[in-house]
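**Q** here's my sequence, what's the structure:
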Amino acid sequence: MSRAVVFDEFGGPEVLHVVEEPVVEPGPGEVRVRIEAFAVNPLDLMMRSGTSPAPVPLPHARLGIEGTGVVEALGEGTTGLETGDPVIIAAIPDANARGSYAEHTTLPASQLIPRPAGLTVPEAAAIWVSFSTAYGALVEKAGMRPGDHVLITAASSGVGRAAIQVARHLGAVPLAVTRTSARTDELLAAGAEAVVATDREDVAEAVRAHTGGTGADLVLDLVRGPGQQELLRATRPGGTLLAAGFLDPRPTPSPEGTDVTVIGYRGFEHTLDPVVVGRMAAFLDAGVRLGTLRPALDEVFSFDHVAEAHRRVEKGLHGGKKVVVTV
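**A** Next up, the predicted model:
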């Protein structure tokens, strides 16, 4: 038997409970992973509370879209992995059924990548979603180039911090946007070239000051909502704005009368494509090896305290760093 975290109704962290389930044998092309740790992501909270974009069937729904562990069993015809290999889970589109909040999960081998050497288990559990989202949006979707001025909103979030590092790693110039000037020193230490704090300055004016008057070449909008209009004014003519988050629940006005290209991005655009996942894995491995890519961790909880981990994220006590649960 194997333990898993499930919920039978929508609600607060208290609806999460641990049950025992039979261990699933891998089918052809599949791998059973013994989970060592998983990270708590905003989508997990949305699924648990009933506010996720996709419907979650109840009862007995699981959670978890990222994690790390060790290959425990291989299905017939599975190649490229061996029993005992440490891996990172690269995609769980059906997290309600195979989520990583468990001692085991069984997935197609194509949804796993080798775990980069040099990462601790908690770091490996927390690195994929943030960095694959940042890389996928900036590099695969927008074609970020060395020297580009990249404006990153919600810069203290997990994806925001990853985007700063991805931009730096490729020679771009990351400009961080945050709501409070109290985050300035922290974001500069994280690698931002400059920090724009909306509690003290106008975004468009500040960005023009940091870019010699031209504006940002590329904007990663992890917030959306009415504030996107200010980001468009901060973007140079012919620049690109990627809308990749939903932190502001208010409607986002349609961009009108602008020569900025506005495109949307969702992580599963690329994390279900084995070719792109291979590029992401190579990029991640190189960045970890060189010391330029590293997730920022908050607290680490034990498996029996997963509800407390959710409460910490829900209250915003993690400060945008990743909360991890060890199994």
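
**Q** from now on I want contacts and neighbour counts done on CA atoms only, so please keep to that.
**A** Fine.

**Q** is the nearest residue to residue 253 once chain neighbours are set aside in a helix, a strand, or coil?
**A** Leaving out its chain neighbours, the residue that sits closest to residue 253 by CA to CA, 6 or more residues apart in numbering is residue 226, at 6.2 Å. Of the three states, residue 226 takes coil according to DSSP: H, G, I helix; E, B strand; the rest coil.

**Q** pretty sure residue 226 is touching residue 254, no?
**A** No. Counting by CA atoms under 8 Å, residue 226 does not reach residue 254; the two are 9.6 Å apart.

**Q** hang on, residue 173 packs against residue 144?
**A** No. Residue 173 is beyond contact range of residue 144, at 10.3 Å (criterion: CA under 8 Å).

**Q** what do these two both touch?
**A** Residues touching both residue 173 and residue 144 (CA atoms under 8 Å, 6 or more residues apart in numbering) are residue 167.

**Q** can you give me every residue that contacts residue 325?
**A** Residue 325 is in contact with 37, 38, 39, 40, 122, 300, 301, 302, 303, 306, 309, counting by CA under 8 Å, 6+ apart.

**Q** redo these as a markdown table? Include distance to residue 138 and neighbour count.
**A** Output for the contacts of residue 325, formatted as a markdown table (distance: CA to CA, whole Å; neighbours: other CA atoms under 10 Å):
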| residue | distance to residue 138 | neighbour count |
| --- | --- | --- |
| 37 | 27 | 27 |
| 38 | 25 | 31 |
| 39 | 23 | 29 |
| 40 | 23 | 25 |
| 122 | 25 | 23 |
| 300 | 29 | 18 |
| 301 | 32 | 18 |
| 302 | 34 | 13 |
| 303 | 34 | 22 |
| 306 | 32 | 23 |
| 309 | 30 | 22 |
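
**Q** let's see this one next to it:
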Amino acid sequence: MVRVVRFHEFGGPDVLRIENVDFPAPGEGEVRIRVKALGLNRAEALLRTGKYIETPPLPSGLGLEAAGIVDMIGEGVDGFAPGDVVSVVPPVSMVRWPAYGEVATFPARLLVKHPPSLGWVEAAALWMQYLTAYGALIDVAKLRKGDFVGITAASSSVGLAAIQIANMVGATSIAVTRTSGKTHALLEHGASYVIASEEEDLEVRLKEIARPEGVRVVFDAVGGPIFEPLTAAMSEAGILIEYGGLSPEPTPFPLSHVLSKRLTLRGYLVHEVIKDQERLDAAKTFILAGLASGDLQPVIAKTFSFDDIIEAHHFLESNQQFGKIVVTL
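**A** Okay, the predicted model is just below:
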């Protein structure tokens, strides 16, 4: 018997339960790990509330990121052995391969032997944030030296990863956050500029910073009314990549800006990189190189113990965090 986190109904953090279950051996092409740390993501809160892109049968497990020690190997798996220290690229389905537990099983192709210089906490905070930012900025938008890139929800783990990746390739990052409370921290963590969207005129500030050509790449997790000022400040043939939807308000289609500037508005899910082995291999090479050079360094907001998973989810929903929330076992 092992302890796992499950929920039997949709709702807030208090629906989460730690339960003892019999845990099966890994199937063909799978590897079972003994989990040492878990990275928390907003996707888990969405699954828990029934608002995610997949709807689970109940009861359901959850979780996308983990780091730990290989415990058992399924048939047809090469390259891993019991005792290997690994971290996990998020699976396409957390319902099929949930991470929240003392033990978890994942497809072998999604395991990475993480650098020995990383502790468990940092290793569990890697792949969702850096793959999401890399896939959008490098793989899709081809971000390059000299570009201006606008990054909304900049104090999130993905936002901070995007700032680091922008710096790594020589782009100029413009961090967009709601209030000025996190301005100093964002500048300390590499943002070239910070705009507090509720305290400043976002369009005016973006145009001032990115003059004369404008912002070529926008990496947005918010949607809603912010689309108008964002697109107004973009360059000719710029690209806005939407990977979230945090705003509860409708998102207008900025027709005049899209037509006059020939803009691309593109929806993005990290799954498109994870499903494509060639793109995933390129992403892993880029990220591991950035970790080795020190250009990429996971920012940890707070750690919680496994027994405090409910408290960790309350903190996840508080929007107070700066960086990644990690649960340790």
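
**Q** please work out the TM-score for the two chains.
**A** The pair, once superposed, lands on a TM-score of 0.95 when counted by TM-score structural alignment, normalised by the length of structure 1; 325 aligned residues with a CA RMSD of 1.4 Å.

**Q** host element of residue 185 of structure 2?
**A** Secondary structure assigned from DSSP states H and E places residue 185 of structure 2 in helix 183-188.

**Q** after superposing, tell me the mean distance of that helix to structure 1.
**A** Compared with structure 1 after fitting, helix 183-188 of structure 2 deviates on average by 1.0 Å (mean CA distance after the TM-score superposition for structure 1).

**Q** if you count neighbours, what's buried in that helix?
**A** 183, 186 (16 or more other CA atoms under 10 Å).

**Q** now the strands for the stretch 51-200 of structure 1?
**A** In the stretch 51-200 of structure 1, the segments counted as strands under DSSP state E, counting those that start in this stretch are 61-62, 67-74, 86-89, 104-108, 112-114, 149-152, 173-178, 194-197.

**Q** return the most buried member of those.
**A** Highest mean neighbour count of the strands of the stretch 51-200 of structure 1: strand 149-152, a mean of 29 (counted as mean count of other CA atoms under 10 Å).

**Q** who are the packing partners of that one?
**A** Contact here means 3 or more CA pairs under 8 Å, 6 or more residues apart in numbering; DSSP states H and E; on that basis strand 149-152 of structure 1 packs against helix 158-169, strand 173-178, strand 216-221.

**Q** as JSON lines, these with distance to residue 104 of structure 1 would be great.
**A** Below are those laid out as JSON lines (distance: least, CA to CA, whole Å):
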{"stretch": "helix 158-169", "distance to residue 104 of structure 1": "25"}
{"stretch": "strand 173-178", "distance to residue 104 of structure 1": "38"}
{"stretch": "strand 216-221", "distance to residue 104 of structure 1": "35"}
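
**Q** to residue 194 of structure 1, which of these lies closest?
**A** Nearest to residue 194 of structure 1, of all these, is strand 173-178, at 5.1 Å by CA to CA.

**Q** give me the angle between that closest one and helix 158-169.
**A** If you take axes from the mean of the first three to the mean of the last three CA atoms, to 10 degrees, strand 173-178 of structure 1 sits at 160 degrees to helix 158-169.

**Q** next up, the contacts around residue 63 of structure 1.
**A** 5, 6, 44, 47, 48, 95, 96, 97, 98, 99, 100, 101.

**Q** switch the cut-off to 7 Å
**A** 6, 44, 95, 96, 99, 100, 101 (CA atoms under 7 Å, 6 or more residues apart in numbering).

**Q** likewise for residue 285 of structure 1?
**A** Contacts of residue 285 of structure 1 (CA under 7 Å, 6+ apart): residue 116.

**Q** which of the three states applies to it?
**A** For residue 285 of structure 1, the assignment made with three-state DSSP gives helix.
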